[in-house]
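Q: compute the structure for the input listed below.
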Amino acid sequence: GNNDPEALAAAANPKSAGPTNAVIKTVNGMNQRRLGGSDIIVSDLGLGTQRWVSDDFNAPDEKNCYDFLDLAILKHGVNLLDTAEQYPIPSGGAKAKEGDSERLIGKWLNDRKGSVKRE
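A: The predicted model follows:
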C-alpha cells in the first residue's frame, strides 16, 4: 500500500488540508503541524493560562505572564495558547475576575504590535 502521509490523509478525509503528523514548518526551533484536517498550523507545545493572575497564592503576576509570553511566543515559536472565558481559576476573589487571562493576553498582543504575527 501507499505509505505517503498526504495520500493517507486524503483517503481518510477527502476535505483534509493534509497530514496532521507532518511538520509543516519550524519557527525558532519549534515544530508546527496541521491541526486535524484543517489548514490551521499549531506548535507542538502550547502555553496554558489557567492560573494566570488568579487569586491563588502562587499565581504568576502580570509581569511573569508577559515574560512567559515573550519567551514562548517571541523566542521559541509557540503559537498555541490555552485559554477560556472563565480563566483564571480560581477567580471571583479579591483581584481575579473571569476573563482576566484573556484580557492580559490581549494587552500583551497590543503592547507587542509588530512583533507578533496573528494567525
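Q: can we go C-alpha only for contacts and neighbour counts from here?
A: OK.
Q: am I right that Asn31 is in a helix?
A: No. Asn31 is assigned strand when assessed by DSSP: H, G, I helix; E, B strand; the rest coil, not a helix.
Q: show me the contacts for it.
A: If you count contacts by Cα atoms under 8 Å, 6 or more residues apart in numbering, Asn31 has them with Val23, Ile24, Lys25, Ser43, Asp44.
Q: one more to put side by side:
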Amino acid sequence: MQYRELGNTNLKVSQITLGTMTWGEQNTEAEAHAQIDMALAHGVNLIDAAEMYPVPPRPETQGLTENYLGTWLKNSGKRDQVLIATKATGPARKPHNPRHIRGGVNNFDRKGLTEALNGSLERLQTDYVDLYQLHWPDRSVNCFGHLNYTHLPEEDTVPIEETLTILADFIQSGKVRHIGISNETPWG
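A: Below you'll find the model as predicted:
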C-alpha cells in the first residue's frame, strides 16, 4: 500500500480509503467488520463515514454505519491503527436531503455542529475523529446529481467564519484532529 500526506496535516493516509456508506442498508454489521479487517490486512488505514449513512438516508437506518464502525473499534481495540473520517450532515434544503437528522435543522452553527459531532463520537465509541468534514456546504450547491444551480437570494446560511470558529474549538478540545469539506464546488 502506498501512503500520502493528507493535505497539509501530519496524517499519512493510504491511497485507498474504506468507504462505508452502505453499512446498515446493503451490508450487515458482520460484513462491515469483515470489510474493515480485510482493508487493514491490505494496508488501508483510513475509514470514511458520515452521520447520515447509510444511503439512501432513512430514519430507520440513520447512524448504523457509524454504529457498526464503533462496535468494531470497541471489540478490536485497534483505534490506534486506523484513521477515522466522518461528516456532519448539512442543511436539508432540497426534497431529497435527510430532514430526519437533527430535526432537519442541520445548519453549521454551534448547536448543530456540536450535536452532530457528539452524536458521531457516541456512535463511533471514540473520543476523537481524525478528520471531521462538512458533508456539503451550508449554502445551495450542485451536488448529488443535481445540475443547473439556482441562486436563492434569501437563503439562510451560517457565515463560514462562524463555522470555522466552531470547528477550531473542536480541534482545541481534542475531539477533532483535522477538518475538511466534502461535496464542495471548485469555486467553494
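Q: now Thr49 of structure 1, nearest residue through space, not along the chain?
A: Nearest residue to Thr49 of structure 1, sequence neighbours excluded (Cα to Cα, 6 or more residues apart in numbering): Thr83, at 5.7 Å.
Q: tally up the residues packed near that neighbour, please.
A: Thr83 of structure 1 has 18 neighbours, counted by other Cα atoms under 10 Å.
Q: same question for Asn27 of structure 2.
A: Other residues near Asn27 of structure 2 come to 16 when the count uses other Cα under 10 Å.
Q: tell me how far the spatially most central residue of structure 1 lies from Tyr87 of structure 1.
A: Centroid-nearest residue in structure 1: Leu80, 1.5 Å away (criterion: Cα atoms, centre = their mean). Note on Leu80 of structure 1: its distance to Tyr87 of structure 1, by Cα to Cα, to the nearest Å, is 16 Å.
Q: with Ala96 of structure 1 instead?
A: In this view, Ala96 of structure 1 and Tyr87 of structure 1 are 9 Å apart by Cα to Cα.
Q: how far off centre is the longest helix along structure 1?
A: Identified as the longest helix of structure 1 according to DSSP state H is helix 100-111. From the chain centre to the centre of helix 100-111 of structure 1 is a distance of 13 Å (Cα atoms, centre = their mean, to the nearest Å).
Q: where do the strands sit along structure 2?
A: In structure 2, strands defined by DSSP state E lie at 3-5, 12-14, 18-19, 46-48, 83-88, 129-134, 176-181, listed in chain order.
Q: what's next to the third one, contact-wise?
A: Spelled out, it's strand 18-19 of structure 2. With Cα under 8 Å, 6+ apart, strand 18-19 of structure 2 has contacts from Ile36, Ala39, Val44, Leu46, Ile47, Asp48, Ala49.
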